[in-house]
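let's see this in three dimensions:
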Amino acid sequence: MTDNILSTIYGSNVFNDAVMRERLPKATYNALRKTIDEGLPLDPAVAEVVANAMKDWAIEKGATHFTHWFQPLTGITAEKHDSFISPTIDGKVITIFSGKELIKGEPDASSFPSGGLRATFEARGYTAWDCTSPAFVKDNILYIPTAFCSYTGEALDLKTPLLRSSEALSKQALRILRLFKNNTAKRVITTVGPEQEYFLIDKKLYDKRKDLILTGRTLFGAKSPKGQEMEDHYFGSIKEKVFSFMQELNRELWKLGISAKTEHNEVAPSQHELAPVYDTTNIATDHNQLTMEMMKKIALRHGLVCLLHEKPFAGVNGSGKHNNWSMSTDDGLNLLDPGKTPHENEQFLIFLCAVIKAIDEYADLLRVSCASPGNDHRLGANEAPPAIISIFLGEQLTDILEQIANGGATNSKQGGTLKIGVTTLPELPKDSTDRNRTSPFAFTGNKFEFRMVGSSSSIATANYILNTIVAEALSQISDRLEKADNFDKEVEAILQEIIKEHKKVIFNGNGYSNEWIEEAEKRGLPNIRSMVDAIPVLLKEKNVAVMEKHGVLSKVELESRYEILLEKYIKTINIEALTMLDMAKRQILPAAIKFATKIAESINSIKETGLNLETKPQEELLKEVSSLTAEFKKRITILEDAVNGAAKIEDDTFKLASYYRDEIFEKMNSLREIGDQLETIVDAEIWPLPTYADMLFNV
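Next up is the predicted model:
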């Protein structure tokens, strides 16, 4: 594909700045830009002009309908399509799209998760146009990014608190910048580049796995003879079928203005990754939702299925989403760029220490931002960051902070050059520090890589919590600096205090090790291992206080999310348990019995010959499969009883969620253990399910 084609298709289906500049009157364009760039209120008259231009542009692109596209608390997106047509008296139609239709929609708020904010009879909800994220055309529909709130004003989505948190962080960061005599920046924006991991498997095999269809992960499956132990898949040559999928995915994402940049094979067989160029956090969140949707849709065109579950296959690496987060001014200054001499860069050190303080003080809140049933399989499983929140800074910054704590920094370690020892190869500039892939929150040059987000989750929650807690740290620092008689001395004092008080959260070692778990406990760092344990931190007094102080979520909105997350866990495990029982009773148990019968018939046939032939191997195999089958049936009954027992727990959602984790989930693992043993001995022609080897090595 030539550069000309790339530049032609990129953003071709987006109502972006270039399109607006071309199609809108200058005054309308300037007014809209002020709203986008400076957060000024939107004039309804401006919306009317924009709506008409947007409609004409979309129709030229083949659009017949429009939709308010929003992100309810389901974790996925929602849309309702309305056509542009309006009948005329002569039996024809005209196309109409008003400013009112652009600005506001009214979906049914009671049909989405609300955690008690909306009852069934309280149905009214509103979608509001988010002009900071550009509209786009997809599948002949004009998509308008919107926020979603209830009739009484509470946020029922992920975008609203994200936008609120962005404003909160900008406000507090600007206070810091003004103190450092930076009077040119009008806004501070957070930027994100989310790296998306995923699996691709053959559609025909997927269709034979009820567990994948209904739950997104395999509930049974013995370990493949070969997994990832040869380390031959990571960055390996991309198979032709997968590469064809990636090419089409890139083209479709580029049309939507999504800057898909990097693609490669990941560690596990059939696992891959896509990484975009960073963008503003709001747009990056929208784009990541679109990326996941397009991955699933395009995979089907290639006879593949894209799996976004955090742990679709036991025994091989699961999938995450690395959230590369930074702060920048609207005029392009990265506030987390240390420069060549970071020990002298007080402004950078203030922002760095604000992040350190925020992560340490609100580690529990950041942990719940990544809580999901799927991520429970992944976090801390020697493949992903541990469930303990810590920060990797590397040698250079750690050394500078230690110098400050001991009285003042005088130098910065430099990377120098790397000589490879081959004369024809160039000397390479060496970074000032190594990387650490075991850290959940790692500094990587001019940004932090938050590695705990699950592959199927929206990045919105992690980012609005991250924005909010950093805004709080900046607020506290600003309060002190604005009252200081001696600014430089107060900066020095603040840096020293933060480093001494919060250095316990800094860890540059192996986050996978058992030693770190013990060390983290000594340091007093929380180790929240499961989603059920994480959810209650939403209602801790200090966490409610910080979210309310910065106007991101009210106590009522936090309470709703507490209920929604608990219900999500309960429903997810319940669906998995019921699916498991269905597969166990209707597929695996009959297959085991059929295999045992086949062996028994073989033994009888041999004995009926009257010949003195050895049947001990068959008899031992029959004994083994019969014993496992009996135990399998016993554990089916145990799991059924546990599922039925859940109905006895009423009016206590947390207690019910704990029951599903401690009783039902554990009994599911127990049933799986026997099912997987049966898979290893039952005749392959009788076994009803595609195996791990079939799925992971057949693309």
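
when you work out contacts or count neighbours from here on, use the C-alpha atoms and nothing else.
Noted.

which residue is nearest the middle of the chain?
Nearest to the geometric centre of the chain sits residue 457, at 3.6 Å (C-alpha atoms, centre = their mean).

now do the same for that one: helix, strand or coil?
For residue 457, the secondary structure call by DSSP: H, G, I helix; E, B strand; the rest coil comes out as coil.

and what of residue 314?
For residue 314, the secondary structure call by three-state DSSP comes out as coil.

burial measure for it, as a count.
Counted with other C-alpha atoms under 10 Å, the neighbours of residue 314 add up to 18.

what about it, distance to residue 224?
Taken as C-alpha to C-alpha, to the nearest Å, the spacing of residue 314 relative to residue 224 amounts to 10 Å.

buried ones in the longest strand along the chain?
Within the chain, and with DSSP state E defining each element, the longest strand by residue count is strand 188-202. Taking 16 or more other C-alpha atoms under 10 Å as the neighbour-count basis, strand 188-202 is seen to contain the buried residues 188-202.

how far off centre is that strand?
Between the centre of strand 188-202 and the centre of its chain there are 7 Å (C-alpha atoms, centre = their mean, to the nearest Å).

what packs against the very next helix or strand once past it?
Using DSSP states H and E, the helix or strand that follows strand 188-202 in sequence is helix 203-206. Applying 3 or more C-alpha pairs under 8 Å, 6 or more residues apart in numbering; DSSP states H and E, one finds that helix 203-206 contacts strand 304-307, helix 692-696.

now the helices for the stretch 101-250 of the chain?
Secondary structure of the stretch 101-250 of the chain (DSSP state H, counting those that start in this stretch): helices located at 159-179, 203-206, 210-215, 240-255.

check those for me and report the most buried one.
helix 159-179 (a mean of 22; mean count of other C-alpha atoms under 10 Å).

compute the number of surrounding residues for the residue lying closest to residue 688 once chain neighbours are set aside.
Closest residue to residue 688 apart from its sequence neighbours, by C-alpha to C-alpha, 6 or more residues apart in numbering: residue 587 at 6.2 Å. Residue 587 sits with 14 neighbouring residues when counted by other C-alpha under 10 Å.

structure for this one too, so we can compare:
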Amino acid sequence: MENKVPELFGSMVFHEGVMKERLPKSTYKTMCKVMQEGKRLDKEVADIVANAMKDWAVEKGATHFTHWFQPMTGITAEKHDSFIAPAGNGQIIMEFSGKELIQGEPDASSFPNGGLRCTFEARGYTAWDPTSFAFIKDNTLCIPTAFYSYGGQALDKKTPLLRSMEAFNKQAMRIIKLFGDTETSRVNTTVGSEQEYFLIDKDVYLKRWDLVYCGRTLFGAKPPKGQELDDHYFGAIKPRVKAFMSDLNEELWKLGILSKTEHNEVAPAQHELAPVFTTVNIACDHNQVTMELMKKVADKHGLVCLLHEKPFDGVNGSGKHNNWSISTDKGANLLEPGDSPSENTRFLLFLVALIKAVDEYQDMLRLSVASAGNDHRLGANEAPPAIVSMFVGEDLQAVLDSIESGAEYAGKDREMMKVGVHVLPRFFKDTTDRNRTSPFAFTGNKFEFRMLGSAVSIACPNFILNTIVAEELSKFADQLEVAEDFTTAANKLIRKTVIDHKRIIFNGNNYSDEWVVEAEKRGLLNLKTTVDVLPYYLSEKNITAFTKHGVLTEEEIHSRYEILMEGYVKVVHIEALTMLDLAKKSILPAVSAYVKDLAETITLKRQVSTAINCTSEEGLAVELSDLSAAFVDKIKSLEAALATAKEMDDEKAEAEYYKDTVLLAMTELRGIADKMEEEVGEKYWPFPTYGALLFSVL
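A predicted model of the protein is given here:
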């Protein structure tokens, strides 16, 4: 297998190498310009590309093609069409036209649209994104596409991301040109998205309807052992999990996905996969494919891959670390400090633009990771808090302090790492430690945005990040382009930005209670839930920024607000109904059966002799009977809460009610159930316990 990896890698991708081999020279050059410079593709070229793509795909075993797109559901969508066409005399030919490659027409009526479309208005369009390579999956040629309505409104996650890339490039190039750079012609944002996930046994999973319906457990007492010993983290990978990882890597490598790192995470049954970074649009497509393949490969191994942010209460949840940087088409990383960051004006200008963006658009960054699932994870001492802040580390902090004070920066020499064992090699230690508690941390030549939930599409965080930084770069360029002396003006602007926005920088422990108090003093937002943050989508400041750069129209912003608010309500509603179903049909009968057996045991003992001690059985029967009565009361409370919510017609008020009342009723119901689970005999409990779920994969 190891020797075949280079041959295997990208074998199912219609990548640049395949194009060079199969396309006429002039067509190949045109495609390179389309991919690198965003040039338009005419129909004649599209026909040539489509035919070559079809021939390649058929040789690989493909029989169908699909426009693979990313609607507002958070997952991908496909409609498959075969290559076959009638040729007369009962024969067929395999054909694929440029028109079919460039444009598709799926039904748009049943996808989330936030009021952009009426149910009876079904027409929608998919448009080929030639900057992301086509690939073969399940004998189907998948063509990455954007998805938009009959009126041209974006109904997907890819379109705003592509728009934001253009906006970022435009504004970054304005800054680049001010430094006299005539070689660079494009600036891209790049991303590497680390993916956390849980693997559990499929047979155990299928006995937990809360996991099947909701992706997370709604009931479950803590097992005797959890993650307290930290023995799972980076531990030896179990054979069954290793087999899954090996097969997953093979499938990912076939699709040109640079799966690089894999290891056990902190919680039992939790793991992580990390790819090499690539252009943000391709990184987003790759992450969507990765999540799909994780589930598919897990199933082959009798496992289930859980991508919910918090599948188990009291156990670390799963996130997705978005490593974001800025690169030119000439290979320069604009967030690379260099040997003398204090003298690297270009680096400092892009750095302070990012600092200003994160400070001024804290609300949008928090919103970009908002979901009902992620609300359970953020701020739970396993993930960053809901307060957005930046970590820059000691070295960069010293640079920023010197800029603010006007004093000369006295950089520290690199220190040799010594551990007192002569046989171990010596090496230079990094100038700055890492901060795993920070939501937005500098890690050398990139920023790691750690707030993303494991199930989220990375498109939303990245189109928001691209846009807000583009906005700050545009303001910088407006000032610097008219400056009499660029160097003086740039240094002045850098210093002013550091002074005005240093409140967003925090290099300490983001998990501490003291930071919450300090953040409030600084005027930073603490938007704890999805419902708290969603209204900020509609603020004038945010609408202005996104419409100004053509990333979203005001209509599209309102539609996304509606989709997210409605989605939150639906998720919590489904969870509440699932809780009621399990409580009434499974938990109550199980507890009653156990109490019945306790009562019969007491009766039998007394028939033998009144001297036999029945205290333990009597006490347990009384305790469980009292808990059952309280449990029934909480069931009725949750049912009443759902009935009240059903009558509400104001969307925001309904979401607030679910957040404040329904979730509280669910928590109270769970508390009693988990207490009863601790007391009821194992053979009576109606579904697998946390111990079985977390430790079943051997």
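
just give the TM-score of the two.
Overlay of the two chains. TM-score (TM-score structural alignment, normalised by the length of the second structure): 0.99; 697 aligned residues with a C-alpha RMSD of 0.7 Å.

what's the angle from the longest strand of the first structure to helix 240-255?
Going by axes from the mean of the first three to the mean of the last three C-alpha atoms, to 10 degrees, strand 188-202 of the first structure is angled at 150 degrees with respect to helix 240-255.

rewinding a little: the residue nearest to residue 688 of the first structure touches residue 690, doesn't it?
No - at 12.0 Å, residue 587 of the first structure does not count as touching residue 690 under the criterion of C-alpha atoms under 8 Å.

next SSE downstream of the longest helix seen in the second structure?
The helix of greatest length in the second structure, counted in residues with DSSP state H as the criterion, is given as helix 615-646. Proceeding N to C from helix 615-646 of the second structure, the next assigned helix or strand is helix 651-657, under DSSP H and E.

that following helix maps to which residues in the first structure?
On the first structure, the counterpart of helix 651-657 of the second structure by TM-score structural alignment is residues 653-659.

now find how far off-centre the matching stretch is within its chain.
On the basis of C-alpha atoms, centre = their mean, the separation between the geometric centre of stretch 653-659 of the first structure and that of its chain is 25 Å.

first-to-last residue distance for stretch 361-370 of the first structure?
According to C-alpha to C-alpha, stretch 361-370 of the first structure extends 17 Å from its N-terminal end residue to its C-terminal end residue.

oops, could you answer that again for stretch 581-594 of the second structure instead?
Across its full length, stretch 581-594 of the second structure reaches 20 Å between end residues, using C-alpha to C-alpha.

then stretch 106-119 of the second structure?
Counting by C-alpha to C-alpha, you get 14 Å between the two ends of stretch 106-119 of the second structure.

measure residue 292 of the second structure to residue 127 of the second structure for me?
Relative to residue 127 of the second structure, residue 292 of the second structure is positioned 22 Å away (criterion: C-alpha to C-alpha).

make that residue 440 of the second structure, sorry
Spatial separation of residue 440 of the second structure from residue 127 of the second structure under the definition C-alpha to C-alpha is 34 Å.

which residues does the closest residue to residue 96 of the first structure other than its chain neighbours contact?
With C-alpha to C-alpha, 6+ apart as the criterion, residue 96 of the first structure has its nearest non-adjacent residue at 5.4 Å, and that residue is residue 84. Counting by C-alpha atoms under 8 Å, 6 or more residues apart in numbering, residue 84 of the first structure touches 64-66, 94-97.

list just the nearest of the residues you listed to residue 542 of the first structure.
Within those, proximity to residue 542 of the first structure (C-alpha to C-alpha) peaks at residue 66, which comes in at 42.2 Å.

skip the chain neighbours and tell me the closest residue to that closest one.
Using C-alpha to C-alpha, 6+ apart and skipping residues adjacent in sequence, the residue nearest residue 66 of the first structure is residue 142, 4.4 Å away.

contact partners of stretch 323-335 of the second structure?
If you take C-alpha under 8 Å, 6+ apart as the criterion, stretch 323-335 of the second structure is touched by 183-194, 277, 346-347, 350-351, 445-449.

and the helices in the stretch 251-400 of the first structure, which stretches?
For the stretch 251-400 of the first structure, the helices identified by DSSP H, counting those that start in this stretch occupy 281-301, 346-361, 363-368, 373-376, 394-405, in order along the chain.

ok, average deviation of the shortest one from the second structure?
By that I understand helix 373-376 of the first structure. Helix 373-376 of the first structure differs from its equivalent in the second structure by a mean of 0.3 Å after superposition (mean C-alpha distance after the TM-score superposition for the first structure).

show me what that helix packs onto, helices and strands only.
Contacts defined by 3+ C-alpha pairs under 8 Å, 6+ apart place helix 373-376 of the first structure against helix 555-583.

from the chain's centre, how far out does the helix it packs on sit?
In terms of C-alpha atoms, centre = their mean, the gap separating the centre of helix 555-583 of the first structure from the centre of its chain is 18 Å.

give me the mean deviation of it from the second structure.
Distance for helix 555-583 of the first structure, averaged over aligned residues: 0.4 Å (mean C-alpha distance after the TM-score superposition for the first structure).

now the angle from that helix to helix 616-645?
150 degrees.

number of nearby residues for residue 383 of the second structure?
When neighbours are counted by other C-alpha under 10 Å, residue 383 of the second structure comes out with 24.

for it, what are its contacts?
Applying C-alpha under 8 Å, 6+ apart, we find residue 383 of the second structure in contact with 319, 377, 437, 450-451.

can you pull the contacts of the residue lying closest to residue 280 of the first structure once chain neighbours are set aside?
Computed as C-alpha to C-alpha, 6+ apart, the closest residue to residue 280 of the first structure that is not its neighbour in sequence is residue 191, at 4.3 Å. For residue 191 of the first structure, the residues meeting the contact criterion (C-alpha under 8 Å, 6+ apart) are 278-281, 284, 324-328.

farthest pair within those?
284 and 328 (14.6 Å).
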